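Trainee: Show me how the following folds:
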Amino acid sequence: MTAPERLSAGAIAAAVNAGESNAVAVMEASLARIAAYDAVQPQVWISRAAPEALLAQARAIDTRVAAGEHLPLAGVPYAAKDNIDVAGMETTAACPAFAYTPEQSATVIERLEAAGAICIGKTNLDQFATGLVGTRSPYGAPRNASNLAYVSGGSSSGSAVAVAAGLVAFALGTDTAGSGRVPAAFNHLVGFKPTKGRWSTRGLVPACRSIDCITVFTDALADARLVDSVVAGFDAADPFSRQLADVPITGKRIGVPRPDQRVFFGDLQSEELYARALAVLGAQAELVEVDITPLLEAAQLLYGGPWVAERTAAVDPLLRANPDAIDPVVRSILEPGLAMSAVETWNGIYRLAGLARHAEALWESVDALAFPTTGTTYRIAELAAAPIALNSNLGRYTNFVNLLDMAALAIPAGARGNGTGFGITLIGPAHSDLALVTMAETYLAAADLPPLPPLDNGDRMDTIKLAVVGAHLEGMPLHWQLTSRNARFVGAFSTAPTYRLYAMADSVPPKPALVHSPDGGEIALEVYELGLAEFGSFVAEVPPPLAIGTVTLSDGTSVKGFVAEPRALEGAEDITHLGGWRAYIGGL
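Mentor: The predicted model follows:
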């Protein structure tokens, strides 16, 4: 496995325009990548254009460039989520019974093609763009590009994976509740969600027509800027289109949730990564803690208020005539809209108006918000067991944005130990789109993010890092329990200065007990990496009063490690002042 070799739209177009490359060569390379990745995840795609047709389009681009035409996206291969019309290609919205073949492309597709981009095909999605997980499709579930056991995020699942795996330079998604931000976070991508109406939605199968946005996934902020420069603009054929405007924001005051409102659903790694992101942002701007209760209430309206009925309206004929054609989970979300009254609708609209006033007042105290894109991620198997509840968790920090007419930009902020991406989202008032990109550039320049994790081509082994402090250290009597499980030595570290170490009484062989204590010190330890099965077998052999818990290291990260029950301290000697077990053993 190697890190994905991702494509740059700007670099491709520059090379083709300069005659240093040509669109045919770019297309041939992209087709080769796609063919190879089909062996890993064919479910990324619902349909693709024939290779001969794509090469013909590439030759036409080369002819235009040779004639002296400068094309902003010359020869750039891209993908479109399959709820966006591409003339001559079937639009399914991941529901075969709904499928149709449009004669005209969506406005955004027309603008991209005029700029020289070439649509490879239509990508998979949560059916009718209803979901944040990527598992609700009869065409299969696209999986996280860095760890196939985990969700890709949705609903724009296939589009995110196509970019993350280096198959295309960018891909269009959509975003009503977070569908263009959540998959970006999980797959280490930029997810640009423009202000409502900045990009035309003519030719989009609606989810909630009044708040839908077409979005883009890219590997770099520069490519998001480039695509926006091509497709943004008023469209008289779209009743929800708006005139372009750019609201400048300084980014000097950044709103963050109050500590008691930062929910990570037990995911300590996400919590740590968000803290690191805030440390970077805090060195660049003033962090202002804000009460996000009204935002969370607005988020609840999306699936607990009249906007459910707007989703229902988009598929009403099919839902009434052939409900079994709709994914059962999606159907369970849409059906309540059939019974929603006009009174409920207007009450919801009135409540949202009040919440919008609060949101507007936020911009008086902060320039932008910086939230976790999601608080956690999940395995495919976990989503199958609890599809509604876990999906809802993923929308905590995203569902309110479009309802409250905000711009948003999801950007990478690190990787969990399992390879999946963690991201933050910069959120600003309507029309602050380009200002958010500038803020993101400043953040990423200072964030010093690690290299991309390798692609998971089906040969990835999930591992867990384990801290040992005593008899399992190298050279100690129980170290063989690690080597026999092929544990990999990660390094020597110290705990945070909040632990005490005790030599337990009557322990054979001698063992220490590590106990969390605010008045403790740093304790030397070693970290090893084990496969999941090996870790499980190791834990099964840990004798009481010891146990495996979570240990915080001096750099703020957390790993699994030895902890102790209170009874371990009976008759034990406090050896914290020695700084570690080796020092104690050496003095015996």
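
Trainee: Every contact and neighbour count from this point should use C-alpha atoms.
Mentor: Fine.

Trainee: what's whichever strand or helix holds V527 packed up against?
Mentor: Per DSSP states H and E, V527 falls inside strand 524-531. Strand 524-531 sits against strand 463-468, strand 488-494, with contacts defined as 3 or more Cα pairs under 8 Å, 6 or more residues apart in numbering; DSSP states H and E.

Trainee: Pick the most deeply packed of these.
Mentor: strand 463-468 (a mean of 22; mean count of other Cα atoms under 10 Å).

Trainee: Taking strand 488-494 as reference, get the angle to that one.
Mentor: 40 degrees (axes from the mean of the first three to the mean of the last three Cα atoms, to 10 degrees).

Trainee: The structure of the following sequence is requested for comparison with the preceding one:
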Amino acid sequence: MNSTAPTTQASPEWIIKFDTPIYTDANADAVPSRPLPLAGLRFAVKDNIDVASVPTTAACPAYSYTPASHAHVVERLLQAGAGIVGKTNLDQFACGLNGSRSPYGAVPNSFNADYVSGGSSSGSAYAVATGQVDFSLGTDTAGSGRVPAGLNNIVGIKPSRGLLSARGVVPAAPSADCVSIFARTVATAVQVLQVARGYDAADPYSRQLDVSQSPFPPRFRFGVPDVLNFFGDAAAESAFEDAVSRLVSLGGVQVTIAYAPLAQAASLLYDSALVAERYAALREFVDAHDADIIEPVRGILTGGRKFSAADLVDAQRRLRELAQRVTPMWDDIDVLLVPTAPTHYTIAEMQADPVALNRNLGAYTNFVNLLDYAAISVPSSIRADGLPFGVTFIGPCGSDLRIADLGQRYHHATGLGMGATGRPLPPAVPLFDAPAPATVRVAVVGAHLSGMPLNKQLTERHAVLVAETRTAPDYRLYALPGTTPPKPGMVRVAPNEGSAIIVEVWEMPVEHYGSFVAMIPWPLGIGTITLADGSSVQGFACDALALASAEDISHYGGWRAYIAAR
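Mentor: Have a look, this model is predicted:
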């Protein structure tokens, strides 16, 4: 391993650069040409993550130590061919979301130096946004891997907890900590994620997680909180409205979700005995060096002393209650959309009111790790005042690659450049090596149409609407008596002796098709339906024996028109 000491330059660039980039011995002399997945990429590391022979300070000089080995995640990246060029400033002990809680100075926003960069991974985001490195590592306990991304027009991946090892990372709240990844494109961030992830038996919070899911579907349902607070920032509110419209144009259907239980879970991070974990993580140092910790970090850490073990048990039980309460949300949506940060503050504003304004920046981030979700923040727009605005896609644990796929589609639809560099985005690249899962197309004609009572039988099996069309003019449609909910029956007749009936064609994963067919009651069934363009799909058919007392409604042209006429 080639090591180096950091330079002594005072760095307004918010990255302490090394005299020579650090590589492993195996690739130090030939990084650009070796067939390694990250060959030629340069990265920076948040200064609460260990790099061998380089001091780790966590933005607290009295805490500084020099590790003998790399953090697990750093070692994996070096072995993949990447090189470390420096370490970055942060909110002290990763305790903050704004980037101004450091004795080394407040990190400015990459677009307007009067504004905060977001934290605690402030320097890591700044180094990526300004083009100094290809990617960087941060950490995320309450939003530190997302807020700086949203405020600097870059991508921030907050992995599922335990997907990346935290061995060699200064703990903040170990049960909620994640190593995060910043990059200017989703593709680069995912490439790093794929290298960095992996089970580590030496990390008590590491997990073996399966993230090998299929790409995000072309049609999907996205949740939006029923109550949104932008703290008086009209520009941010307008930017989020535009984001919702863009996601609809990309195939999304907006679903309103109750935000109250998520907000209640978020409040537990600092306003309950859960904050005791932050104190416990650094107890020995905090007790011995109280005066060496800056405010308001000191107040947060020492505030954990006042809670009892019983208080902590109560808080953990309350969190589990809220987790159970919100779990059904995922039955109705495929992804949750929130503003990465609801507003943007100047450094002066933040320093004048550091607790309340910091809390505002985390309005839509704090619950994510507590509830064991994955998230990715992607750029959304540049506001009229020239400041970036980002959105975050949140999914269940293990959905990391799936929501990244949607994030890449969204990012490329914005037309934005990369970070603060002014350079355009490169073409999107496939994020999945495996082919998309096999699907089957099914034509529905009645109660399974969009908005009809049985449509959920399709959507809960991840079917997506691909077309509204008509059959060939060889079918007749009947209203079947005594069915609940009301259903039609469609039968084939001699060529050109029927009508062209309106149908919807839905695409469903083959793995779910059998359970769908098994739910269809007599006299209905599945057969082959010919569409107006001559193509054939699977579709609903009806046993002719059931039509004796049925009303012929073919002249309506479809089930919706018949229902409307009733």
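
Trainee: Can you pull the TM-score for these?
Mentor: The TM-score (TM-score structural alignment, normalised by the length of structure 2) is 0.70; 413 aligned residues with a Cα RMSD of 2.2 Å.

Trainee: ok so, going back, of all the residues in the strand holding V527 of structure 1, which ones are buried?
Mentor: A524, L525, E526, V527, Y528, E529, L530, G531 (16 or more other Cα atoms under 10 Å).

Trainee: which residue packs closest to the third one, ignoring adjacent ones?
Mentor: Taking Cα to Cα, 6 or more residues apart in numbering, and ignoring the residues beside it in sequence, E526 of structure 1 has A492 as its nearest neighbour in space, at 4.5 Å.

Trainee: For the one you found, which residues are in contact?
Mentor: A524, L525, E526, V527 (Cα atoms under 8 Å, 6 or more residues apart in numbering).

Trainee: corresponding residue for L403 of structure 1 in structure 2?
Mentor: Mapped onto structure 2 by TM-score structural alignment, L403 of structure 1 lines up with L370.

Trainee: Find the nearest non-adjacent residue to that match, please.
Mentor: Per Cα to Cα, 6+ apart, closest to L370 of structure 2 is A176, 6.3 Å.

Trainee: What's the one you found aligned with over in structure 1?
Mentor: A176 of structure 2 maps onto I211 in structure 1, by TM-score structural alignment.

Trainee: With P204 of structure 2 instead?
Mentor: By TM-score structural alignment, P204 of structure 2 lines up with P239.

Trainee: Please apply the same query to I347 of structure 2.
Mentor: For I347 of structure 2, the residue aligned by TM-score structural alignment is I380.

Trainee: Can you get me a residue count around that match?
Mentor: I380 of structure 1 has 21 neighbours, counted by other Cα atoms under 10 Å.

Trainee: pretty sure F240 of structure 2 is in a strand, no?
Mentor: No: using DSSP: H, G, I helix; E, B strand; the rest coil, the secondary structure at F240 of structure 2 is helix, not a strand.

Trainee: how about the nearest residue to the counterpart of it in structure 1, chain neighbours excluded?
Mentor: Aligned counterpart of F240 of structure 2 in structure 1: Y274 (TM-score structural alignment). Excluding the flanking residues, the one nearest Y274 of structure 1 by Cα to Cα, 6+ apart is P372, at 6.5 Å.

Trainee: residues touching the one you found, list them.
Mentor: P372 of structure 1 neighbours (Cα under 8 Å, 6+ apart): Y274, Y397, G423, I424, T425.

Trainee: My guess is the third one contacts T377. True?
Mentor: Just to be clear, that refers to G423 of structure 1. No: if you go by Cα atoms under 8 Å, G423 of structure 1 and T377 don't touch, sitting 11.1 Å apart.
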